[in-house]
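Undergrad: just to be clear, the model below is a prediction. Sequence and coordinates:
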Amino acid sequence: MNIALWITAGVLATVCLVGSSKMFVPQEKMAAMGASAQWVLDFSPSALKAIGAVELLPAAGLILPAVLDIAPVLVPLAATGLVLLFACAVSMRLRRGERATIVGDLIYLVLAAFVAWGRFGPESFTG
């Protein structure tokens, strides 16, 4: 179970790192990436930078506290934050009628919930 949680946390951290590119890629370039990226046009460039920062924090929070053994309770908290982030992403996709692209967000939501449950419960670092 511990290995599955580490792998899942690594996958989620990678997804968040890639997603945090919103901080550096211009809005027009992201919108040109395809139909699933049209949502960026609904947000201002500063809001996209904030969303990118919100995705960068869990990328670090899922891995670094446990590896460095500094406040490892931050791992399940970061996973819980990701659950909230992906729940907001799902609601945004539903509001925009993007039902075809919602599957990825739902999968990431379930993976984040698995890490939160596992690190708060049976495989917590505290004990």
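TA: Arrived safely, thanks for sending.
Undergrad: from here on, contacts and neighbour counts on C-alpha atoms
TA: Fine.
Undergrad: run a quick neighbour tally on Asp105.
TA: 19 (other Cα atoms under 10 Å).
Undergrad: which residues are in contact with it?
TA: Going by Cα atoms under 8 Å, 6 or more residues apart in numbering, Asp105 touches Phe86, Ala87, Ala89, Val90.
Undergrad: comparison target below:
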Amino acid sequence: MNTITWIFSGALAVVFTISGILKATMSRARLIATGQTGIAPFPMPLIRLVAICELAAVAGLFAPWLTNHARILTPLAAVGLAVVMIGAATSHSSLKEPKSTAANTVLLALATFVAATRFADLFL
């Protein structure tokens, strides 16, 4: 189970590192042109805040668990990513984008799995 959790954490880290960097550096028009259409209804300051949160969560998926300091931050980072994916899936669903909604749902499932397994490792 630990190996699967690390693999899922790595997959989340790759996706959210890319997403966070793009949201932090690109203009609204460029983001929409590259497929991040779910940002359309939101103001850019909120998009930039989400980008920072995504990048912080990436660090939180690994650093606390690997250093054995404040390990509770790892499942909390995964919960944060799950919350972001709920918002993203809702946004894409309202825009009638089933493929993006499905991708968000898969990422939501991965983040939920990582959160659940890391919480279990802490408390069981």
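TA: The structure has been received and is ready for your questions. On a predicted model such as this, the values are computed, not experimentally measured, just so you know.
Undergrad: buried subset of the contacts of Asp105 of structure 1 as a ChimeraX selection?
TA: Here the buried members of the contacts of Asp105 of structure 1 are turned into a ChimeraX selection, burial being counted by 16 or more other Cα atoms under 10 Å:
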select :86,87,89,90
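Undergrad: which of the contacts of Asp105 of structure 1 are retained in structure 2?
TA: On the basis of both residues aligned by TM-score structural alignment, their matches' Cα atoms under 8 Å, what survives of the contacts of Asp105 of structure 1 in structure 2 is Phe86, Ala87, Ala89, Val90.
Undergrad: quick revisit: let's have the contacts of Asp105 of structure 1 in CSV, adding distance to Ala32 of structure 1 and secondary structure.
TA: Listed next are those as CSV, based on distance: Cα to Cα, whole Å; DSSP: H, G, I helix; E, B strand; the rest coil:
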residue, distance to Ala32 of structure 1, secondary structure
Phe86, 23, helix
Ala87, 25, helix
Ala89, 19, helix
Val90, 21, helix
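Undergrad: list just the nearest of the contacts of Asp105 of structure 1 to Ala112 of structure 1.
TA: Phe86 (8.7 Å; Cα to Cα).
Undergrad: isn't the closest one right next to Leu109, touching?
TA: Yes: between Phe86 of structure 1 and Leu109 there is a contact at 5.4 Å, judged by Cα atoms under 8 Å.
Undergrad: so the helix or strand Val83 of structure 2 falls within matches what in structure 1?
TA: Val83 of structure 2 belongs to helix 73-94 when assigned by DSSP states H and E. Aligned by TM-score structural alignment, helix 73-94 of structure 2 falls on residues 74-95 of structure 1.
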